[in-house]
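Undergrad: Output the structure for:
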Amino acid sequence: MSTAERLVESTRELLWERGYVGTSPRAVLERAGVGQGSMYHHFRSKRELALAAIRRTAEELRDRAGQELGAPGAALDRITAYARRERDVLRGCPIGRLTQDPDVMADAELRAPVDDTLRWLRGRLAEVVAEGRDRGELDPSTDPDLTAAALVAAVQGGYVLARAADSAEPFHQAVTGVLTLLADRSTTGSG
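TA: A predicted model of the protein is given here:
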């Protein structure tokens, strides 16, 4: 892994663990195992490095969700695969957590990949729900946009509930609840 890659990966982890303010250049350098000059050789500022890290995290989230939601099979099965995939629930979503970081949210450029990713996720889920509805797998009255918003809210809210309880159980309950509601709209009986 190149020095620039080590810096980005270290920043990604620190942003997830500590947020923007807690991700000091010193912490990044220590985690990456590189000297001080290395950071400023590759990135003009902490902000530029953070932006690269946030963009990378957003890209990975979209790639993984895209694979699950784009797989063959029934819409409900693909949505279930996305919602129930293995996650480090108590750490939270690396993108969702950034929405709680006032420094990221106050900076339009740092906020953009977060907003874009969550908007993309809602859109992709809405497409899958619409496919299921149009193929007769889901009730014809199922609203794809509202359903997608509820799915994203259940997953993101599940992270919050799990972290507050220091238990993954509330996350699993939130996901099971929203999937049960969606399965109740299924016309195929899968789920």
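
Undergrad: Going by C-alpha atoms from here, please, whenever you check contacts or count neighbours.
TA: Will do.

Undergrad: Against the centre of this protein, work out the most remote residue.
TA: Ranked by distance from the centre of the chain (Cα atoms, centre = their mean), the top residue is residue 37, with 32.0 Å.

Undergrad: how near is it to residue 187?
TA: 61 Å (Cα to Cα, to the nearest Å).

Undergrad: what do you get for residue 3?
TA: 53 Å.

Undergrad: again with residue 17
TA: 42 Å.

Undergrad: what do you get for residue 134?
TA: 11 Å.

Undergrad: What of residue 77?
TA: For residue 77, the distance to residue 187 - Cα to Cα - is 13 Å.

Undergrad: With residue 78 instead?
TA: 16 Å.

Undergrad: Another for comparison:
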Amino acid sequence: MSSTQERRPGTRERLVRSAQELLWERGYVGTSPKAILERAEVGQGSMYHHFAGKSELALAAIRRTADTLAESAEECLAGPGTAYERVAAYLQHERQVLRGCPIGRMTQDRDMVRDPELRQPLDEMFGWLRGRLAEVLAEGRSRGELSADLDPADTAATVAAVVQGGYVLARAADDPAPFDAAVRGALSLLAAHAGTGTTAPTDH
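TA: Okay, here's the model as predicted:
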């Protein structure tokens, strides 16, 4: 492999990672191509060698972030234990709460949500998450781990909303405590549908 071939993947990777970081920090509107180039420490020509422009690079970065979040969630939801324990693992997974959700952050950008192509990874990620949570909860119900009157789809939507809402409350307070409280509350509600011996944690 030539040195040029070795540099190109490295340059593209730096661009995508820099775009991921800046989109998380500043959002789509607040992220300029110049800022991405400076963060990636590459020249303008390098960027346009790999991407047609900001929109295409942002799309690659958003897809990467969405895939990473999905993989992280799947590790929790596909892990050992009861349905309650697996959902609890997802809710209690370590997060940089005060930075907000790197995907949820994108929904606050008007230009982002108005662009169907840029919005697609967001829709897919949240749709997948609700569906996967619903699968785990339905498995738990069928195994008798959760009560028969629990609605998997509605409960999955609640769990997803707790995480996203928790981010907002924590950032507004500049304190992760509201996020932790929301998680404890969700787990308490879910524990009420679980078998005897299941108790929600008292601290995140």
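
Undergrad: before we move on, the earlier item: tell me which of residue 78 and residue 187 of the first structure has more neighbours.
TA: Shown here are residue 78 of the first structure and residue 187; by other Cα atoms under 10 Å, residue 78 has more neighbours (22 against 14).

Undergrad: Helix or strand: which one has the more buried one?
TA: helix 75-84 (DSSP states H and E).

Undergrad: which part of the second structure lines up with that helix?
TA: Helix 75-84 of the first structure corresponds to residues 83-92 in the second structure, going by TM-score structural alignment.

Undergrad: try stretch 102-113 of the first structure
TA: So stretch 102-113 of the first structure sits over residues 110-121 in the second structure, by TM-score structural alignment.

Undergrad: same for the helix holding residue 78 of the first structure, what does it pack against?
TA: helix 46-70, helix 108-134, helix 169-183 (3 or more Cα pairs under 8 Å, 6 or more residues apart in numbering; DSSP states H and E).

Undergrad: Let me have those in TSV, extended by mean neighbour count.
TA: Formatted as TSV, these follow (neighbours: other Cα atoms under 10 Å):
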stretch	mean neighbour count
helix 46-70	18
helix 108-134	19
helix 169-183	19
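
Undergrad: And the ones you listed: which comes nearest residue 140 of the first structure?
TA: Nearest to residue 140 of the first structure among these is helix 108-134 (5.6 Å), distances taken as Cα to Cα.

Undergrad: What sits closest to residue 62 of the first structure if chain neighbours are left out?
TA: residue 117 (6.8 Å; Cα to Cα, 6 or more residues apart in numbering).

Undergrad: same question, residue 188 of the first structure
TA: residue 137 (5.5 Å).

Undergrad: And the one you found, what's its match in the second structure?
TA: In the second structure, the residue matched to residue 137 of the first structure (TM-score structural alignment) is residue 145.

Undergrad: Contacts only, for its match.
TA: 82, 83, 84, 194, 195 (Cα atoms under 8 Å, 6 or more residues apart in numbering).

Undergrad: and what of residue 114 of the first structure?
TA: Contacts of residue 114 of the first structure by Cα under 8 Å, 6+ apart are 54, 58, 95, 96, 98, 99.

Undergrad: Quick one: end-to-end length of the match of stretch 102-113 of the first structure, please.
TA: Using Cα to Cα, first and last residues of stretch 110-121 of the second structure are 15 Å apart.

Undergrad: picking up where we left off before, which one in the second structure is aligned with the residue farthest from the centre of the first structure?
TA: Using TM-score structural alignment, residue 37 of the first structure sits opposite residue 45 in the second structure.

Undergrad: Tell me which residues of whichever strand or helix holds that match come out buried.
TA: Assigned by DSSP H and E, residue 45 of the second structure belongs to helix 44-50. For helix 44-50 of the second structure, a neighbour-count test (16 or more other Cα atoms under 10 Å) marks residue 47 as buried.

Undergrad: Tell me which residues are up against it.
TA: Outside helix 44-50 of the second structure, the residues touching it (Cα under 8 Å, 6+ apart) are 11, 12, 15, 37, 53.

Undergrad: Secondary structure, neighbour count and distance to residue 183 of the second structure for those - can I get that in TSV?
TA: Formatted as TSV, the contacts of helix 44-50 of the second structure follow (DSSP: H, G, I helix; E, B strand; the rest coil; neighbours: other Cα atoms under 10 Å; distance: Cα to Cα, whole Å):
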residue	secondary structure	neighbour count	distance to residue 183 of the second structure
11	helix	19	39
12	helix	19	37
15	helix	27	35
37	helix	19	38
53	coil	12	39
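
Undergrad: quick check, nearest of those residues to residue 190 of the second structure?
TA: Closest to residue 190 of the second structure, out of all of the contacts of helix 44-50 of the second structure and judged by Cα to Cα, is residue 15, at 41.6 Å.

Undergrad: Show me what the closest one aligns to in the first structure.
TA: Match for residue 15 of the second structure (TM-score structural alignment): residue 7.
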